[in-house]
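*Asks:* sequence? don't have it. structure:
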């Protein structure tokens, strides 16, 4: 499943064209048309929520997390202070990541994986992709 980056760009441009003074950095004018504001609701719905699992060789540990922007989150983990869990090692690499439908599903799956508390379970998630599909079906809104 490819992330809908084209839709996000299209909605961003639509908001800027509807209210061009905002794109030039001019102060916000009071008007009855609030075209750019409707855009953020759509952007929130189209955000790519994903569950990720990091692995550190030095600690031989896994870290389970979720984010809508994995690049920003990885940068946070790389620069986190030493008293945080991911700050204890500098060699975190992405072990597994997968997209979900919405934030509610992401948080439910992340919580499920954390409550399992098993390295074998995490390694089996990577080995058997049908486990991920079963989790997505189990925690879907349908």
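*Replies:* Right, received. Where do you want to start? In this text, all values refer to a predicted model and were calculated from it rather than measured experimentally.

*Asks:* going forward, measure contacts between C-alpha atoms and count neighbours the same way
*Replies:* Will do.

*Asks:* and the helices in this structure?
*Replies:* Counting by DSSP state H, the chain has helices at residues 5-18, 20-23, 35-46, 70-78, 103-116, 119-127, 129-138.

*Asks:* any chance of a markdown table for the ones you listed, columns distance to residue 53 and mean neighbour count?
*Replies:* A markdown table is the format used below for the helices of the chain (distance: least, Cα to Cα, whole Å; neighbours: other Cα atoms under 10 Å):
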| stretch | distance to residue 53 | mean neighbour count |
| --- | --- | --- |
| helix 5-18 | 23 | 15 |
| helix 20-23 | 38 | 13 |
| helix 35-46 | 22 | 14 |
| helix 70-78 | 11 | 14 |
| helix 103-116 | 9 | 17 |
| helix 119-127 | 8 | 13 |
| helix 129-138 | 13 | 13 |
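
*Asks:* please name whichever of those is nearest to residue 85.
*Replies:* Smallest distance to residue 85 across those (Cα to Cα): 9.0 Å, for helix 70-78.

*Asks:* okay, one more to line up with it:
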């Protein structure tokens, strides 16, 4: 089982999208600056605002890349308010 997750930093007013088998452990890693050169190293107040369970790692990665390609916090806010959008994105995924 894999998860797509979106975290938010109030200090930066930024979102970050990732995938993991354990979003809570990954959140701790982001907040403790485990990833030394990572984007999330700029803050330590990250909080999970959305998780989406995926049956396959490839689906979680597909959603992560799709969201990152959009480069839009407006789009991320829409997903947070209406997570069903993610199912729609997956249903249109090319096999």
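*Replies:* In hand now; what should we look at? What you see is a predicted model; the values in this text were computed from it and never measured.

*Asks:* out of the helices of the first structure, the one nearest residue 55 of the first structure is which?
*Replies:* Of all the helices of the first structure, helix 119-127 comes closest under Cα to Cα, at 10.4 Å.

*Asks:* and that closest one, which stretch of the second structure?
*Replies:* Mapped onto the second structure using TM-score structural alignment, helix 119-127 of the first structure covers residues 73-81.

*Asks:* repeat for stretch 95-104 of the first structure
*Replies:* Residue span in the second structure matched to stretch 95-104 of the first structure, by TM-score structural alignment: 49-58.

*Asks:* which residues are contacting that stretch?
*Replies:* Residues outside stretch 49-58 of the second structure that contact it (Cα atoms under 8 Å, 6 or more residues apart in numbering) are 1-8, 23, 60, 80.

*Asks:* looking at those, which is nearest residue 45 of the second structure?
*Replies:* Closest approach between these and residue 45 of the second structure, by Cα to Cα: residue 8, at 8.0 Å.

*Asks:* what's that closest one aligned with over in the first structure?
*Replies:* So residue 8 of the second structure corresponds to residue 55, using TM-score structural alignment.

*Asks:* surely residue 86 of the first structure is in contact with residue 75?
*Replies:* No - using Cα atoms under 8 Å, residue 86 of the first structure is not in contact with residue 75; the gap is 11.1 Å.

*Asks:* hey, what's in contact with both of those two?
*Replies:* With contacts defined as Cα under 8 Å, 6+ apart, no residue is shared by residue 86 of the first structure and residue 75.

*Asks:* wait, which of the helices of the first structure is closest to residue 90 of the first structure?
*Replies:* Residue 90 of the first structure sits nearest to helix 70-78 of all these, at 6.3 Å, using Cα to Cα.

*Asks:* which residues outside that closest one are in contact with it?
*Replies:* If you take Cα under 8 Å, 6+ apart as the criterion, helix 70-78 of the first structure is touched by 50, 67, 86-87, 90, 92.

*Asks:* in strands, which of those residues appear?
*Replies:* 50, 67 (DSSP state E).

*Asks:* out of the contacts of helix 70-78 of the first structure, which one sits closest to residue 60 of the first structure?
*Replies:* Among the contacts of helix 70-78 of the first structure, residue 92 lies closest to residue 60 of the first structure (Cα to Cα), at 10.2 Å.

*Asks:* thanks a lot, catch you later.
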